[in-house]
Structures are given as structure tokens and as C-alpha cells.
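[1] quick one, structure for this:
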Amino acid sequence: MSEVEALREAVDRAMRAALEAQAREAQARGLSLEASDRERGAEEREKRRARGELDAADLRAAWLAWLSGHIPAEDATAIVDDAIQPTDAVRHVRRWLRRAGERFVVLSGGVGTGKTVAACAAARQVAKDPRDAALIRAPALARYLDPWRHEREHGERAGRVDHAILIVDDLGTERLDDGRFLAALEELVDRRLAGSPRRTIITTNLDAEHAIERVGGRIASRWRGHGRVIHVRGEDLRLGGPQ
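    Model (predicted):
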């Protein structure tokens, strides 16, 4: 090999080495930037969580968890995916939500007509996240509003009723013998009407006449003065047959 050829080969090796070094450096910078972006994203998520905010993925997961605690998983998924079936109950609730001045609605109708699902769909529409929504089964209402018993059983403050939307589910399944339920329901109605506007949904398998008879004229008049009682029609969605 001549001296010129040897020099040319040495230059080629040096250039290849320099190019490889540049490529490694660029890759390292890219990885570093990617890692930095990930770190910044994680920091932003932590800041949002510290402020009590949820990002889109967290919010979807939170709603799925909340909804699945009250209705079948497939209905919960349909609600968060905005694919809920437009049942008679859903249509009634959507119309009610458009009436800004109405604070209460009682959904009366047969078993399996989608009342609770419609109420839960409304909760997602009204509340910014599940922490501002509540669903209380009617038999548990008096216990929920009893501060000593609730704290003893659950280790948390009882009786919060300032949610943007609150659902009392399955009126008519509670016991009336000691009057505690009616006292709790009247307290709930009064507290929900006080202060800033909040939405309240009550579901029942009783017909409207029997639901009003069960709660008494005073409570029923508050419902009617600030909302409406709606009879939900339709087939039993769980059984696929008529009511």
C-alpha cells in the first residue's frame, strides 16, 4: 500500500468514527429529551393531582370505577364512551337537565326500565368528576345522614350532600316503621334546596301516586315546586320483556 493510499484509508476511518460518534450523541440527546418530556409530563400530572384535578385517562378510569359500583359494567362503559342507549328514562332525564330551573326529578317506573342507568348518565354529564356526584340507596339514607353512625362504620365525615348531583336510588325499599327515613329524606330535600343550585334525582319502582303517598304531602310538594315526577315507560331492559 502506497503512502497516499494509507493516508486516504486513515482519513476514511477517522470520518467514519466521527460520524458514528455524532450518531451516538444525537441518539443520546433524543433519548434524553424523550426522558425529559416524560419527566415533565409526570410532574404535570402530579401537580394536577395535587390540585385535585384529573387528566383525561384518570378521569375516564375514575368515572368507570364510580359507575361500575352502581350499574352493570357494560352500561358504565357505554356512559363514559357516550354510547348510552336512548331509553325512555334517558330521554326524560336529558330533557329535565335542559330545564335549568328544575332541581328535582322523581323517575317512577317498573323494574329494569333503566332509571338508575339514566340517573348515572346524568351524573357524568353534570359533575366535573365522580367526587362531585353521589348515589345513595334509599334504605341507607338515614344511616348516611347520621354523623355518628356513619363515621363509626366508614371512618369518614357523614352526610355530605353538597354534590353537584345526588341520586337517591330505589325509593320504596326502605323501612318506614320508625320514621327515620322520612325525617332523613326531608332533611336531604331541605339541604339540597339551600345554597347554590344542585340537581337531585330520585328513582322508584312505585307508581307516582304511591311514591307521593309514601313520602307525604310536604316532601312531595317540595319536589313538585322545584321539579317534576315522571313516569318512565318501556320494556324491562334486563329481562327483555314487557313490564
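[2] C-alpha from now on. contacts and neighbour counts both.
    OK.
[3] what lies in contact with stretch 223-234?
    87-89, 92, 101-110, 113, 115, 207-208, 242-243 (C-alpha atoms under 8 Å, 6 or more residues apart in numbering).
[4] hey, which helix is longest across this protein?
    helix 3-50 (DSSP state H).
[5] now the buried members of the contacts of stretch 223-234.
    87-89, 92, 102-110, 113, 115, 207-208 (16 or more other C-alpha atoms under 10 Å).
[6] burial count for T203?
    26 (other C-alpha atoms under 10 Å).
[7] who are the contact partners of it?
    Per C-alpha under 8 Å, 6+ apart, neighbours of T203: 106-108, 115-116, 167-171.
[8] among those, which are in strands?
    106-108, 167-171 (DSSP state E).
[9] identify the farthest-apart pair in those residues.
    S108 and I167 (13.5 Å; C-alpha to C-alpha).
[10] before we move on, back to that, next, format the contacts of T203 as TSV and append distance to R152.
    Formatted as TSV, these follow (distance: C-alpha to C-alpha, whole Å):
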residue	distance to R152
V106	31
L107	32
S108	34
K115	32
T116	28
I167	23
V168	22
D169	23
D170	25
L171	25
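[11] following up with a second sequence; could you model it the same way so I can compare the two?
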Amino acid sequence: MSRDNEMPAVQRQGPQRLADLLRRGMAQARQHSVPGLGQLEAGWKQRELELQHFEAAERARHQAAQVEAWPLHLKLCGAPAEAVAALAGGKVLETPAVRAARQLLREGLRTLLLSGGTGVGKTTGACHLFHAAVRAETRTGQRLHEWDASAGLFLRWAQLKRVSDYETEDRLLLQRAHRARVLVLDDLGGLPGDVVGPRHRELLEELVDRRDRPGLVTAYTTNLSVRRDAERGGSDFSEHVGARVVSRMCRQGTYLLHDCGTRDLRRGGTP
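    Purely as a prediction, here's the structure:
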């Protein structure tokens, strides 16, 4: 191999870099006396330390860039201003909704359903899932993560209900909702006893069906209780959206339900 085709050790990664070091070491070992092998080994260790320092610096630099880009990423995903302010600060308030979102990401689940009263932090907790809207790219031999705003979408149920089959912009929005890596469908609820109408239920069923697959993460928030009532055999939420929607959202081993309570954090309440 010509010297022009050789790559410095700090630029080669993984198995290829190790193979290069071993190949070069074998060639050099044949050219050195036994006493010279100790010096050669010391040189290898020094190059390995240099590579480790280089990789650590790259990781630290990229993590800092991610923290700096996080508020903009939230905005590009469509997160409301109050969620951006709550999640982009130095310290995120540990609400039940945020803890539930972290649990979902940690366990690799695909569906989060948050219920609770107004002001308990459901929307902010759901938007925390946008951390999962990243893509992996290779740069100078390393796998790095970059924010991918096109992979995250915040959508209110009231907005989705207004989608028309005849408007190109509405169809594109619906397609994005079906395909986004992370979707937050906010405020999927109503008054206890109300039910979703036929057209809107069909729209919701299609959305839930399309998103019930590996690789997609979805958060739904609702003001309706998700707790099962023994007498009725279901919850306020299940009666509102229908059994088919609930069965698709809550496939065994793929979902997390969490009731965030009724304490309004905007009025000085504590989680």
C-alpha cells in the first residue's frame, strides 16, 4: 500500500483502525530487534491514548452542540412555547409526566398516554420525547447524532380534526403525522360521556394503526381518566375514543399509561 493511501491513526475507527495497527505492527516487528519491540509497544500505547482523547473531545463537543440546539429543535417540532421554556432551561422540573417520558425512552417503548388535569405538565412531559427524534450520521469515521426536526411533530387533536381530504396542505400534514419518528398528539379528550364522532374516530384509528410499529414513538395527552372503572368495564378515555383505538395504543409490552393527577403546577404546586 502506498503512503498516499495511508490514513492517520486518529482518523481510522473501529475494526479497520485495529487492523491497520496490527498490520503495521507486524511489519515493523520484523524490522526491529527484540529490545526495540518495547519502544514500539510504547509508541502504540501513546497513539491509543491520543485517539481516546480525540474521541472524548469529539463527544463532549457534540453533546454541547446538542444542548445548545435543543430549544430550536423543540420549536421546529412545533412544541408550544411553554414546553420549550420548561424543557430548555438549566434544570427541568421533575414532574410525573417528565418521569414517565424518561421511563418510556429508557425501556424502548413506543406509546405514552398521559392523563390528568389542566396544568399538571402533560404537554411538557410529552414533548420531552422529542429527544428521540435524532438520526445517526458518519463523519470522519465516527457515528454522531444530529437533531432531525423533520422527525418530530407536535399536533393538537383540535388541529387534526380540522384536516380536510381536499386540501393538499392538510394531506401533507396527515402524512407527516403518520411517518414522523416522534409524534405528540396533544389534548385528545373532551367531556366525560362524550364520544368521538364517526369521521374523527376513523381519522384517529388510521393514525393509531399507522403508528403502531417499531421505530415510531407516540405520546397522547388527555384530560380524561385512563383508570378502568370496574362497574363500567372501561375508562372515560376508552369510552371516548373507542375500544379499537385503545387496543391498538395499548398493545402488550409497547406502551405506558400514566395519570399525572390534578395539581396545577402553574399555581405554585409541587410535583
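[12] TM-score for this pair?
    For this chain pair, the superposition-based TM-score is 0.64 by TM-score structural alignment, normalised by the length of the first structure; 180 aligned residues with a C-alpha RMSD of 3.0 Å.
[13] the helices in the stretch 101-250 of the second structure, which residues?
    Applying DSSP state H, counting those that start in this stretch to the stretch 101-250 of the second structure gives helices spanning 122-127, 157-161, 168-179, 198-211, 236-241, 243-249.
[14] wait, which of those is closest to E55 of the second structure?
    That would be helix 122-127 among the helices of the stretch 101-250 of the second structure, by C-alpha to C-alpha, at 30.6 Å.
[15] for the closest one, name the packing helices and strands.
    helix 81-87, helix 96-107, strand 111-115, strand 182-186, strand 217-222 (3 or more C-alpha pairs under 8 Å, 6 or more residues apart in numbering; DSSP states H and E).
[16] how about the counterpart of D187 of the second structure in the first structure, what does it touch?
    Taking TM-score structural alignment for the superposition, D187 of the second structure sits opposite D170 in the first structure. Contacts here follow C-alpha under 8 Å, 6+ apart; on that basis D170 of the first structure touches 137-138, 202-205.
[17] just to revisit the earlier point, how about TSV for the helices and strands packed on helix 122-127 of the second structure, with distance to H62 of the second structure added?
    Formatted as TSV, those follow (distance: least, C-alpha to C-alpha, whole Å):
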stretch	distance to H62 of the second structure
helix 81-87	19
helix 96-107	21
strand 111-115	29
strand 182-186	22
strand 217-222	24
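[18] figure out which of those is closest to P35 of the second structure.
    Of these, nearest to P35 of the second structure by C-alpha to C-alpha is helix 96-107, at 51.4 Å.
[19] give the buried residues for the closest one.
    So for helix 96-107 of the second structure, counting by 16+ other C-alpha under 10 Å, buried means 96-98, 100-102, 104-105.
[20] equivalent range in the first structure for it?
    Counting by TM-score structural alignment, helix 96-107 of the second structure corresponds to 88-99 in the first structure.
[21] distance between that stretch and the chain's centre?
    17 Å (C-alpha atoms, centre = their mean, to the nearest Å).
[22] repeat that for stretch 41-52 of the first structure.
    20 Å.
[23] so where is that stretch in the second structure?
    Under TM-score structural alignment, there's no match for stretch 41-52 of the first structure.
[24] what helix or strand does R152 of the first structure sit in?
    Element membership for R152 of the first structure, per DSSP states H and E: helix 147-154.
[25] list the buried ones in that helix?
    Of the residues in helix 147-154 of the first structure, those buried (16+ other C-alpha under 10 Å) are H150.
[26] other SSEs contacting that helix?
    By 3+ C-alpha pairs under 8 Å, 6+ apart, helix 147-154 of the first structure packs against helix 141-145.
[27] which residue packs closest to L93 of the second structure, ignoring adjacent ones?
    Among residues not flanking L93 of the second structure along the chain, A86 sits closest, at 7.4 Å (C-alpha to C-alpha, 6 or more residues apart in numbering).
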